[in-house]
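Chemist: just the structure for this:
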Amino acid sequence: MKRRDLLLISLLVAAHRPQLLQAQPIKGKIGYLHPVTTDPNHITFSVLQREWRRLGYVEGETVLTRSGEGEPQRLPELVRDLISNGIGALIAVGAQAVRAAAGVTSSTPIVAIDLETDPIQTGLIRSVARPGGNVTGLFLDTPALAAKWIQLMREMVPALDRVAFAWQPSAGRSQLDVALRVAENLGVETMVLEFSVNDDFPRLLSTISGPKRTGIIQLSGPGITPVAEKFVAAATQNNLPTLSFLGEAARRGFLMSYGPSQKDYFPRAVQLADRILRGEKAGDLPVERPSKFEFIVNLRTARALNLTVPPNLLISADEVIE
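Modeler: Have a look, this model is predicted:
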């Protein structure tokens, strides 16, 4: 074969190399660990499911799912079970699952969906740009979010006296401590309302109703979405305006929500896991911050609370629920 022909063949192979790489078969399995549920109707599961199916993964074959069913002590055992079943990357949802996974393995790549934790402060990663170990994933810039939450609550409720941060201790203190510092810097009176998803919400929320006009900002934590209706019903009964970081919570009755768009942000966890299975290292993949946020206002809930939504909030809302 002439040298000219060899050179032509080499150029053709090089030109098509990206397509050849993309056509490579999936190598390995993705593990999915949630502290509460693997219900396909749960917002996190359903959003991720669409993405892994789009990329060619199949539940029970190349995706293995496990849930702690609300029992956090089971999470380390479930991590070990997934590893023993040959996963090459683990998507861990929530601070509890991420802590459990990081405590079990320092070698299996972990892709976190952790909206509660400061990953540098807690030692999960070395830096956002280059995590350095076996953990990467989705983490929030909590200080900026907390300031926005307080601003929105003040605008919605001009007579606001204080903010109650509804906090699940199981989520860890990172997000709570940041929110309290931000509120202090803004001169806002605060209180901490500890709760779990199994609480008696009417009884719990009646303890903070009274002469002080209190707005509830619900911090991130596992299993919030399925109990959103119960939580907001008790809050409305006690004349307490509510704000969540999850858009789904506003669609289920919360007065407002402001946070990352789950359908745009969460699929990136699957994309990171896919890149790891195709040969990249977790420690080399930068942490993914959300680029799109959504603000939702629920007018039905505003009417139930006898609140008039300021026009500027209606104009700035990405979605208004009539």
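
Chemist: CA atoms for contacts and neighbours, from now on please.
Modeler: Noted.

Chemist: can I assume L78 is in contact with R66?
Modeler: Yes - using Cα atoms under 8 Å, L78 makes contact with R66 at a distance of 6.7 Å.

Chemist: which stretches in this protein count as strands?
Modeler: For the chain, applying DSSP state E gives strands covering 29-34, 63-67, 87-93, 110-114, 135-139, 162-167, 190-194, 214-218, 242-244, 256-260, 293-298, 319-321.

Chemist: report the distance from the longest one to the chain centre.
Modeler: Once both centres are worked out by Cα atoms, centre = their mean, to the nearest Å, strand 87-93 turns out to sit 15 Å from its chain's centre.

Chemist: quick revisit: overlap in contacts of L78 and R66?
Modeler: Residues touching both L78 and R66 by Cα atoms under 8 Å, 6 or more residues apart in numbering: L33.

Chemist: and for D161, the neighbour number?
Modeler: Around D161 there are 15 other residues, counting by other Cα atoms under 10 Å.

Chemist: got a list of what the closest residue in space to Q218 that isn't next to it in sequence touches?
Modeler: Leaving aside its chain neighbours, Q218 sits nearest to A166 (4.6 Å; criterion: Cα to Cα, 6 or more residues apart in numbering). Contact analysis of A166 by Cα under 8 Å, 6+ apart lists V192, L193, E194, F195, I216, I217, Q218, L219.

Chemist: alongside the first, I'd like the structure of this one:
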Amino acid sequence: MTHFAVRRLVLGSVAAIAALTAASGVHAQNVKTVGVTAIVDHPALDSVRKGVQDELKALGWEEGKNLQLSYQSAQGNTATAGQIARKFVGDKVDAIVAIATPSAQAAVAATKSVPVVFTAVTDPVAAKLVKEWKTSGTNVTGVSDRLPLAAQIDLLLRVKPGAKRVGFVYSPGEVNSTIVLKELKAELGKRGMSVVEAAAARTVDIPSAVKSLVGKVDVIYTTTDNNVVSAYESMVRVADEADIPLVAADTDSVKRGAIAALGMNYYDLGRQTGKIVDRILKGEKPGAIAPEIGSKMSLVVNPGAAEKQGLKLPEALIKEAAEVVK
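Modeler: Prediction:
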């Protein structure tokens, strides 16, 4: 091979490498990165995450092609939630999806520039994620799982007519739950009913908190408190043994032993959240997107759980249910 042929081959190789590098760079620029963080793994929050992933896929975001999605669970530890949020910020992700209030608070504390989309947060204003239920002008927006409490109490009374004392197990460190407790007291008071509260700071405290309600309440109402949902089976055991009806705000809890729930469909909540993430990945500013409330609720009942807890569900309630757990 002549000197000129060798030189031409080398130059051609260099040009080819440069072209590949440029193409790779273009491809990398077209790949969006999303960090998903949840305070803990449990069915409701897992459903939210699945909904987000499915909605993004339906809108054309394919992992490994134009989307890189990372998931981290804080395993119930708020300090870990902070570490995860800071890692995502350091990785310069295009958006952070924060599932449940503690993870959302950690993400908002970690950055004022990376878009944060909260989800499964009852009251983003009280949690200080946004100042009001309007466009924030900041890097934060999202979807709330706030439920109208009047309808929840109506359900309690259909399950246990004449109930006066409502047991409420909650985590005092979780803003979602303390807000619901305050509102529950006010709403029950209007009907001549009262709350008997049992605080449980950690998941391991749930069984003793539930046992403290035995003999003091007519029914127990549970929300999407992350500690409570994580240890739900321990609540069910006590309710079954003591014949205390267990009514939930989380439809997934009905499959685990609650009698009934009129609650947010958390998978659909995730799909709704995914639509907002899509808008941000396509260039919209989170501060120009007003926070939303989950738009789909459903009634789920479990007649078998009712029998274990000393009740028979009204046929009318069973017929109204979107799902009857067998």
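
Chemist: got a TM-score for the two of them?
Modeler: After superposition, the two chains reach a TM-score (TM-score structural alignment, normalised by the length of structure 1) of 0.82; 294 aligned residues with a Cα RMSD of 2.6 Å.

Chemist: before we move on, the earlier item: are any of the contacts of A166 of structure 1 buried, and which?
Modeler: Neighbour-count burial (16 or more other Cα atoms under 10 Å) applied to these gives L193, F195, I216, I217, Q218, L219.

Chemist: pretty sure the first one contacts V163?
Modeler: No - the pair formed by L193 of structure 1 and V163 falls short of the contact definition of Cα under 8 Å, at 9.9 Å.

Chemist: returning to what we had before: would you list the contacts of A166 of structure 1 in CSV and tack on distance to E71 of structure 1?
Modeler: Below are the contacts of A166 of structure 1 laid out as CSV (distance: Cα to Cα, whole Å):
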residue, distance to E71 of structure 1
V192, 24
L193, 21
E194, 18
F195, 16
I216, 26
I217, 25
Q218, 21
L219, 20
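
Chemist: which one in structure 1 is aligned with N139 of structure 2?
Modeler: Aligning on TM-score structural alignment places N139 of structure 2 opposite N134 in structure 1.

Chemist: nearest spatial neighbour of its match, skipping sequence neighbours?
Modeler: P109 (4.7 Å).

Chemist: now check structure 2 for the residue matching T236 of structure 1.
Modeler: Taking TM-score structural alignment, T236 of structure 1 has D240 as its aligned residue in structure 2.

Chemist: how close does the nearest residue to that match once chain neighbours are set aside get to A186 of structure 2?
Modeler: Excluding the flanking residues, the one nearest D240 of structure 2 by Cα to Cα, 6+ apart is Q309, at 4.8 Å. Counting by Cα to Cα, to the nearest Å, the gap between Q309 of structure 2 and A186 of structure 2 amounts to 27 Å.

Chemist: looking at the two, which is more packed in?
Modeler: Q309 (23 against 14).

Chemist: my guess is the more buried one contacts V238, does it?
Modeler: No - contact criterion Cα under 8 Å: Q309 of structure 2 and V238 do not qualify, at 9.5 Å.

Chemist: centroid residue for structure 2?
Modeler: Nearest residue to the geometric centre of structure 2 (Cα atoms, centre = their mean): A120, 3.3 Å.

Chemist: so who does whichever residue in structure 1 pairs up with it touch?
Modeler: Mapped onto structure 1 by TM-score structural alignment, A120 of structure 2 lines up with D114. Each residue near D114 of structure 1 by Cα under 8 Å, 6+ apart is listed here: A92, V93, G94, A95, V98, G137, L138, F139, L140.

Chemist: for D114 of structure 1, which non-adjacent residue is spatially closest?
Modeler: D114 of structure 1 sits nearest to G94 (Cα to Cα, 6+ apart), 4.7 Å away.

Chemist: and for the counterpart of the one you found in structure 2, the neighbour number?
Modeler: Aligned counterpart of G94 of structure 1 in structure 2: A100 (TM-score structural alignment). If you count neighbours by other Cα under 10 Å, A100 of structure 2 ends up with 26.

Chemist: isn't A100 of structure 2 right up against I39?
Modeler: Yes - A100 of structure 2 is in contact with I39 according to Cα under 8 Å; the separation is 6.4 Å.

Chemist: only the buried residues of the longest helix anywhere in structure 2, if you could.
Modeler: Secondary structure of structure 2 per DSSP state H: the longest helix is helix 3-30. Within helix 3-30 of structure 2, no residue qualifies as buried by neighbour count (16+ other Cα under 10 Å).

Chemist: got it, and stretch 206-215 of structure 1?
Modeler: Result for stretch 206-215 of structure 1 [16+ other Cα under 10 Å]: buried residues I208, S209, R213, T214, G215.

Chemist: just list the residues touching the third one, thanks.
Modeler: Right, R213 of structure 1. Contacts of R213 of structure 1 (Cα under 8 Å, 6+ apart): A159, L160, D161, R162, L240.
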